[in-house]
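**Q** sequence and predicted structure below; questions after.
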Amino acid sequence: MEDLLILDIFWNKRLVKDSSGNEFEIFRGKDYEKDWVDLGFGYSKNSRGVFLWDNECFKKYAKQIDLTSFEMIQANTSENTFYFKDVNSIYLDSYMSGQVKIENANPKKFQLIDIDKGYITSNDKDFWYGTELPYRISNMTPINESYQRVDDSIFFGHTHQVLCDTQTFEIINSKVSTVARDKNYVYFKSEIIEGACPKTFKFMEDCIADDSPPYLECDIHFYAKDKNFAYFINVPFGFKIIKTKDLSNFRFIVRDGIGYGIDSNFYYEKGRRKKLK
């Protein structure tokens, strides 16, 4: 191997030339770096650790991982979700969780329920990605992609209980998955929007209608109002209460491809007030 000239280097092999001028491929794990093992989908292991391409994975758990038994269980490449196990534990690398060890999951009693949704079960406990659920998945009914109903309880994001009136709880508009109400309050995720009136709260028709003109981040940015205030909603990240003094004239417009709230004196970019010019 020492007299080979390396012509090109790939992740799992090399193109080389010998002293006679013959070109051929040699393979990592077989012909060189013989402790290297391809785990699939860019993941590998050797005697030093676990890697995704050339970057070390699961660094936090490096001293806990049993490298001899470490292997990939299942992968969902479209969701960037990959499950692994060793003799002691279950590990997950996902856009939803990062690189984690799933606490209280037993590799000997582990079953994937739905890899697309991140549901697994182990030891008579159910998990959503890397988080242990406070209920069994069989008792859960999805309300939408954000909220779940479990018996007489409502959860946001599978783990955050919404302290609400469960009989009147509803999603206000299907396009805005993180805003809901009951007879008493309006909620963003599991948080009460203080001062919002559930009876009169509604999203501005010009930003929610199917024929509304497109605008920047129109899938996550929305404006709403009720009898008290106007509101800017950023679906994944938060909300802003707009205390306009001209609520009756508050409306939504699209200008140069950007959506704004506007009243007689100000316009509101992502809920932030700016003086009309």
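**A** Structure's in. What do you need?

**Q** please make it C-alpha for all contacts and neighbour counts, starting now.
**A** Will do.

**Q** any idea how far Met204 is from Leu247?
**A** Leu247 sits 12 Å away from Met204, going by Cα to Cα, to the nearest Å.

**Q** residues contacting the nearest residue to Ala224 once chain neighbours are set aside?
**A** Spatially, and ignoring its direct neighbours in sequence, Ala224 is nearest to Phe203 (3.9 Å; Cα to Cα, 6 or more residues apart in numbering). Phe203 makes contact with Asn173, Phe222, Tyr223, Ala224, Lys225, according to Cα atoms under 8 Å, 6 or more residues apart in numbering.

**Q** here comes the other one, which I'd like you to weigh against the first:
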Amino acid sequence: MYDSNERIKNSDPYTFQRINEHLVRDKNQFYSNDGTVLNVDGKSFQIVKDYEKDYFMYAKDKNKAYYINFMDGKDEMVKELKGLNPKNFKVLNRYYTKDDKKVYFSKEYADIQEVQNVDVKSFEVLYFENIENKDDFGKDKNKVYLFGLELKGVKPEKFQVMKEPITEKIIYVRDENNLFVIFYDYFSGFNFVKTKKIENIDFATLKWKSARELEDKNGEYIVNGSVIDEDKIEIKFIKK
């Protein structure tokens, strides 16, 4: 095995084997297509869940659990999911993983997020068919999460996504009694969610006029602000 025309240390061409589109191995080590040696224990390394078409996978060895993204640079390709026990490591969906003590959220272009103060035993992933962020929600018996971050004030009972105007980076959600708008964004090293409750909504007469305008029998609600203009986040109510 060669990298920049130099033979890679400890590589064994006689046991060379392709695992998938992005990964090869020999008897000693695992390599990406560009010759990067994965910083894992080569003897015990195994793939737990492979999302080959999306260039990432979850894996483990005898010591650690990993999120591996082949689109990242050489030094960022293999990310340890710190503190997860490989013996109890489970992949819940594309972005959430857990063991018996911790839950992690991992996504391309987003920060790897250990879910804080989560009830691991009751945690489950949520799936919403017709939205962009369909795999990004989870809940436990007490809270709801987006990108591994708590949606403050939102209760898990009867939680559902109402509307997602994707170009606005906002999502409307509800629990049993209340409507909320979530302002969100994510990129390398940064996940952001801010939850704003829309007071006294009448769900029976609720309808959207546009991405940021909605109304019910009581009046009109205008949603202002964004991640960039966090100090301008507000819900303006115009009474009928």
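**A** Arrived safely, thanks for sending. This one's a predicted model, so the numbers in the text were calculated from it and none came from an experiment.

**Q** overlay them and tell me the TM-score.
**A** The TM-score (TM-score structural alignment, normalised by the length of structure 2) is 0.54; 196 aligned residues with a Cα RMSD of 4.8 Å.

**Q** coming back round to it: out of the contacts of Phe203 of structure 1, which are buried?
**A** Neighbour counting by 16 or more other Cα atoms under 10 Å classes Phe222, Tyr223, Ala224, Lys225 among those as buried.

**Q** map the second one onto structure 2.
**A** If I follow you right, that is Tyr223 of structure 1. Tyr223 of structure 1 maps onto Tyr172 in structure 2, with residues paired by TM-score structural alignment.

**Q** my guess is that match contacts Lys163, does it?
**A** Yes. The pair Tyr172 of structure 2 and Lys163 passes the contact test of Cα atoms under 8 Å, sitting 5.1 Å apart.

**Q** which of the contacts of Phe203 of structure 1 are retained in structure 2?
**A** On the basis of both residues aligned by TM-score structural alignment, their matches' Cα atoms under 8 Å, what survives of the contacts of Phe203 of structure 1 in structure 2 is Phe222, Tyr223, Ala224, Lys225.

**Q** what residues are up against the last one?
**A** Okay, so that is Lys225 of structure 1. By Cα under 8 Å, 6+ apart, the neighbours of Lys225 of structure 1 are Thr200, Phe201, Lys202, Phe203, Met204, Tyr231.

**Q** in JSON lines, list the residues you listed along with secondary structure and distance to Tyr83 of structure 1.
**A** Output for those, formatted as JSON lines (DSSP: H, G, I helix; E, B strand; the rest coil; distance: Cα to Cα, whole Å):
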{"residue": "Thr200", "secondary structure": "coil", "distance to Tyr83 of structure 1": "46"}
{"residue": "Phe201", "secondary structure": "coil", "distance to Tyr83 of structure 1": "42"}
{"residue": "Lys202", "secondary structure": "strand", "distance to Tyr83 of structure 1": "42"}
{"residue": "Phe203", "secondary structure": "strand", "distance to Tyr83 of structure 1": "40"}
{"residue": "Met204", "secondary structure": "coil", "distance to Tyr83 of structure 1": "42"}
{"residue": "Tyr231", "secondary structure": "strand", "distance to Tyr83 of structure 1": "40"}
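
**Q** burial count for the equivalent of Thr166 of structure 1 over in structure 2?
**A** Taking TM-score structural alignment, Thr166 of structure 1 has Val120 as its aligned residue in structure 2. Neighbour count for Val120 of structure 2, taken as other Cα atoms under 10 Å: 17.

**Q** Pro156 of structure 2 too?
**A** 19.

**Q** so what corresponds to it in structure 1?
**A** Under the alignment by TM-score structural alignment, Pro156 of structure 2 pairs with Pro198 in structure 1.

**Q** so which strand or helix has that match?
**A** Using DSSP states H and E, Pro198 of structure 1 is not contained in any helix or strand.

**Q** so what's it up against?
**A** Arg181, Asp182, Lys183, Asn184, Tyr185, Val186, Asp226.

**Q** I'm done for today, thanks for sticking with me.
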